[in-house]
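Asker: Show me how the following folds:
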Amino acid sequence: METCKADTALDILVGKWKHKILFELSKHEVMRFNELKRAIPGITQKMLTSQLRELESHDIVQRKVYSQIPPKVEYSVTTYGRTLDPILHAMHSWSETHIDRMNEKEADEAKAVQS
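Answerer: The predicted structure follows:
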């Protein structure tokens, strides 16, 4: 009997920060660490480092180090990581629909209470 393999994808994507990191990286060809940190309000340096390493270990994000002073490191989504784009876009679209649905439900409930 085959089991649902969505756990694998969710293990890679779920969390407070990974989807936000991927969203920012997908908007740019490459980003430096501090650019990413500035683009994601509330993320700590430690958490960003940790999440980038996890994404890198799954071949979703690549890290390119330039041997210069001061050191320069750039991050980008790998070709393989780009295969997640349709999934992330579908989740984004579904979320917009869900937010609208919940707002409508809340408005309908408020009208029912007022009646």
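Asker: use CA for all of it now, contacts and neighbours both
Answerer: Noted.
Asker: Once you drop chain neighbours, what's closest to the residue nearest the centre of the chain?
Answerer: Among the residues of the chain, the smallest C-alpha distance to the mean C-alpha position (CA atoms, centre = their mean) belongs to His19, namely 1.2 Å. The shortest distance from His19 to any residue that is not its chain neighbour, by CA to CA, 6 or more residues apart in numbering, is 6.1 Å, and that residue is Leu13.
Asker: hmm, back to that, my guess is the residue nearest to the centre of the chain is in a helix, correct?
Answerer: Yes: residue state for His19 (DSSP: H, G, I helix; E, B strand; the rest coil) corresponds to a helix.
Asker: Please point out which parts of stretch 85-103 sit buried.
Answerer: Neighbour counts using 16 or more other CA atoms under 10 Å place Leu88 of stretch 85-103 among the buried residues.
Asker: Could you also give me the structure for this second sequence? I'd like to compare it with the first:
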Amino acid sequence: MEHTQSTESLLCPLRYALSLIGGKWKLPILCILADGKPKRYGEIKKRIPEITNMMLSQSLKELENCDMVRRKQYSEIPPRVEYTLIGDMSELLQPLILLAEWGTKHMEESGKGCAACASCKEKNVKDR
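Answerer: Have a look, this model is predicted:
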């Protein structure tokens, strides 16, 4: 594999990018919002059932603070809040897809999957 940049020169921008999207919950949240359709808090929570309310709120707030997610509150009763991605996520989605493909390959090789996601649960049931 040929590198056009030295790995040393990648460290600073990589650290910066990971500071924005790193952590256990930010990437799953970004993937849920990636279709461009506004999502309510409960919709996001339903798609990531193992996340606590505190961690979901904190992660959404951090993504909002770094201008990746927009929070829109409506003046309605009951209150309604929706979250959407800001800007074009296609640049970020491509490397995430590659990372997911890499993860799939290594999960298959190791025979491991996560206990939480529906696709891994479905695969585990089929493998039995």
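Asker: follow-up on the earlier one: counterpart of the residue nearest to the centre of structure 1 over in structure 2?
Answerer: When structure 2 is aligned by TM-score structural alignment, His19 of structure 1 is paired with Leu27.
Asker: Show the contacting residues for His92 of structure 1.
Answerer: Residues in contact with His92 of structure 1, defined by CA atoms under 8 Å, 6 or more residues apart in numbering, are absent; none qualify.
Asker: Tell me which residue of structure 2 matches up with it.
Answerer: In structure 2, the residue paired with His92 of structure 1 according to TM-score structural alignment is Ala100.
Asker: does that match count as helix, strand or coil?
Answerer: Ala100 of structure 2, by the three-state scheme (three-state DSSP), is helix.
Asker: against structure 1, where does stretch 57-70 of structure 2 fall?
Answerer: Under the criterion TM-score structural alignment, stretch 57-70 of structure 2 matches residues 49-62.
Asker: how far does the matching stretch sit from the chain's center?
Answerer: Computed by CA atoms, centre = their mean, to the nearest Å, the separation of stretch 49-62 of structure 1 from the middle of its chain amounts to 12 Å.
Asker: Please report how far the match of His19 of structure 1 lies from Cys12 of structure 2.
Answerer: In this structure, Leu27 of structure 2 lies at 20 Å from Cys12 of structure 2, with CA to CA, to the nearest Å as the measure.
Asker: again with Lys121 of structure 2
Answerer: In this structure, Lys121 of structure 2 and Cys12 of structure 2 are separated by 37 Å, where distance is defined by CA to CA.
Asker: ditto for Glu50 of structure 2
Answerer: Separation of Glu50 of structure 2 from Cys12 of structure 2 (CA to CA): 32 Å.
Asker: what does Ile29 of structure 2 give?
Answerer: For Ile29 of structure 2, the distance to Cys12 of structure 2 under the criterion CA to CA works out to 24 Å.
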